[in-house]
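> only geometry, no sequence info:
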């Protein structure tokens, strides 16, 4: 039996806390307002939980609320967190996806990726789960979204799965879901996708010289851009977005700013004489209204990524533009004695391990200058250097490799401890 009664409560006028027992109090403040408070031990800590004002909650109601609250705590439920979640408006998957897209799109440098990210969800996820609350979405529903395209459009399906997971993880972080995205279990409910041997179909490096010779039979902004891409081992977006201010043709250097690089770091590309010549030919397409080296039909915008691919298709080649980077990497491995670290530095890829991260203290510019000269000479069937030049180059490479060995020993020693 509690200590308080309805009659006693009506007689209370002094500010303070009046106990009813078992942690339940009626609290009266200095302005005469009264409210119910329950004091409990929750996970070893004392906690005061408000149960409502005296005007809204009667003595009987307060006792019932106190009993239910103590019961929940005994079951491991946090009543305060539960109450916050009940008050929070849970978003639909559609609304959550739109908010994630809005928050993240500025961090994506590729405008096409910005559009594709939300477009894939609109096409494949929204029809089945767009109007469902994010708190209700579990593995079976996600599987039903992915199953129709899992084998017929495997790459698209993987992207949809990843983007659904991003939206649900974001919702968990915002308190709209009780758990993170249930993505791990999906593999059990979907068939195994066939492995794709070559993600980027590449022209064998031995065929690149003849390809470039055929490419040069006609001159267009797209063909010159593709030649420059091959001679610099650059990505399509890097070459298509190149500006004249990035190029120093006298110093034979192309400095790509961090905001245009996949890893967000400045990348300096040493230009072989053949690459410099390609950029010099690009001046024929220069227009005053644009700073772009390779302008598109709208001169203030870069060439479309499909322009370079169309050149390959018109030449009856079932390869990708990106595949020329693979051809370069294979040529370095099989036809030269440059280290893998030098080749990777030339490609400026995603750093994959601690050793490569440590190597990023130097960009091996001098070594890469020699490497890109040899690659360009191979690609363009340029006559080899004179005996004197070869002697100077051999000495330079020997000197540089001595420095590389010192760096490698230092790096590996630091990593080992």
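Nice, I can see it. Bear in mind the structure is a predicted one, so any value in this text is a computation, not a measurement. Numbering: from 1, shown residues only.
> Going by C-alpha atoms from here, please, whenever you check contacts or count neighbours.
Noted.
> Cross-check the contact I'm expecting between residue 265 and residue 345.
No - judged on C-alpha atoms under 8 Å, residue 265 makes no contact with residue 345 at a distance of 12.0 Å.
> Those two: which is more packed in?
Taking neighbours as other C-alpha atoms under 10 Å, residue 265 and residue 345 compare with residue 345 leading, 21 against 13.
> Next up, a structure to set beside the first:
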């Protein structure tokens, strides 16, 4: 992190040409003696430099805020820039030189910016709800500069062991709030940045996985699904869920425009993906049969699994979960991904990267830097083998034959 004194003392030819402040913000030292704030953005594989303004006309504090807003504007297609071009007159940003804001007031500033990068409504509500439940009753009416580490520790100590995951995530949010306050010079240190093992002691974590169907029973689920009494479009969606090993959101919001059935490719758009990147899926013969059936059931709709009467316009996630649990109350729809992954590993013939790419799992940063191929051809073999195993090699009954 830069300070104003460091910026004033920096000289072209003696210091580095660019001084890094953090969050993509740099100070460029120019040959003529001027100093320019620049923002570095990664757009795909290329770096892009954006000039924000010259120091001292643009202060360090305002440059940091401009960097935050400019990143949101360029990286979030739904971002709406503020009406005023002057950051100092933004109504929701307390002035660091004036009265210190209360924690709750500044938490709202942080939250309004945080939600720009989020698309899951439940997650957005959960973030604010945890702050209201666990933090605001203790810190909400305190000024930012009054809050010390002992106050933060006192908030989380009662719940750190009994609600460890919730406490850990909420502490992370409090830390982000104070980090923004530090960047805007409301506080000098982040009181939520400390060693939790020292503060609260070691916590033995027990990872609880979502219940999953044993891979040997996948063909039994398929046979049951063919015969059970259920709405046809829901039956087809759960078939697609099994055959594709996709997350429920990814299949629910599938559009016809995402399908290239001649080439046998389904492209999940980034806004529906957990990792916010597009994901190509090879379409097996059986999955192609599901899509053929849905063409008859949802004629004229942009969505493949449309439900016009639902608020979302597509089938609900709960409908798929309830149907799967009618077969076995102890499993979940999401757990079918584990069923697929376990089956694939048991075959001992598919590369690890192929199996992980099929599930669109996040790659290690170093691996991602060197691996640019999405292994579509290799995954096509994997997904066809899986479909043949689940269905016994048969294509789902075609509704057109029953008309």
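Yep, that arrived. Treat the numbers as computed from the prediction; the structure is a model and nothing was measured.
> Distance of residue 257 of the first structure relative to residue 268 of the first structure?
9 Å (C-alpha to C-alpha, to the nearest Å).
> So for the two, which residue has more residues nearby?
Per other C-alpha under 10 Å, whichever of residue 257 of the first structure and residue 268 has more neighbours is residue 268, with 19 against 15.
> show me where the stretch 51-200 of the first structure has helices.
Ranges of helices in the stretch 51-200 of the first structure, per DSSP state H, counting those that start in this stretch, are 59-74, 79-87, 93-104, 111-120, 126-129, 139-146, 154-173, 186-189.
> Could I get those in JSON lines, plus columns for distance to residue 318 of the first structure and mean neighbour count?
Compiled in JSON lines, the helices of the stretch 51-200 of the first structure are given as follows (distance: least, C-alpha to C-alpha, whole Å; neighbours: other C-alpha atoms under 10 Å):
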{"stretch": "helix 59-74", "distance to residue 318 of the first structure": "64", "mean neighbour count": "16"}
{"stretch": "helix 79-87", "distance to residue 318 of the first structure": "54", "mean neighbour count": "12"}
{"stretch": "helix 93-104", "distance to residue 318 of the first structure": "34", "mean neighbour count": "17"}
{"stretch": "helix 111-120", "distance to residue 318 of the first structure": "23", "mean neighbour count": "14"}
{"stretch": "helix 126-129", "distance to residue 318 of the first structure": "34", "mean neighbour count": "16"}
{"stretch": "helix 139-146", "distance to residue 318 of the first structure": "29", "mean neighbour count": "17"}
{"stretch": "helix 154-173", "distance to residue 318 of the first structure": "18", "mean neighbour count": "18"}
{"stretch": "helix 186-189", "distance to residue 318 of the first structure": "32", "mean neighbour count": "12"}
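> Export the ones you listed as TSV, with columns for distance to residue 46 of the first structure.
Listed next are the helices of the stretch 51-200 of the first structure as TSV, based on distance: least, C-alpha to C-alpha, whole Å:
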stretch	distance to residue 46 of the first structure
helix 59-74	12
helix 79-87	13
helix 93-104	36
helix 111-120	46
helix 126-129	42
helix 139-146	38
helix 154-173	27
helix 186-189	42
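> out of these, nearest to residue 235 of the first structure?
Distance to residue 235 of the first structure, taken as C-alpha to C-alpha, is lowest for helix 111-120 among these, at 15.3 Å.
> Have a look at how far, on average, the closest one is from the second structure.
On superposition with the second structure, the mean distance recorded for helix 111-120 of the first structure (mean C-alpha distance after the TM-score superposition for the first structure) is 2.1 Å.
> residues in the second structure aligned with that helix?
Counting by TM-score structural alignment, helix 111-120 of the first structure falls onto residues 121-130 of the second structure.
> Please enumerate residues in contact with that stretch?
111, 115, 118, 166, 170, 173 (C-alpha atoms under 8 Å, 6 or more residues apart in numbering).
> burial count for the aligned partner of residue 229 of the first structure in the second structure?
Residue correspondence to the second structure (TM-score structural alignment): residue 229 of the first structure is matched to residue 241. Counted with other C-alpha under 10 Å, residues neighbouring residue 241 of the second structure total 22.
> so which of the helices of the stretch 51-200 of the first structure gets nearest residue 41 of the first structure?
Using C-alpha to C-alpha, the helices of the stretch 51-200 of the first structure put helix 59-74 closest to residue 41 of the first structure, at 8.6 Å.
> and the angle for the closest one with helix 79-87?
100 degrees (axes from the mean of the first three to the mean of the last three C-alpha atoms, to 10 degrees).
> Give the buried residues for stretch 292-307 of the second structure.
Going by neighbour count (16 or more other C-alpha atoms under 10 Å), the buried part of stretch 292-307 of the second structure is 292-295, 297-298, 303-307.
> Of the residues you listed, which belong to helices?
Judged by DSSP state H, those include 292-295, 297 as members of helices.
> What's the local residue count around residue 161 of the second structure?
That count, for residue 161 of the second structure with other C-alpha under 10 Å as the rule, works out to 18.
> Distance of residue 114 of the first structure relative to residue 98 of the first structure?
Distance from residue 114 of the first structure to residue 98 of the first structure, by C-alpha to C-alpha: 12 Å.
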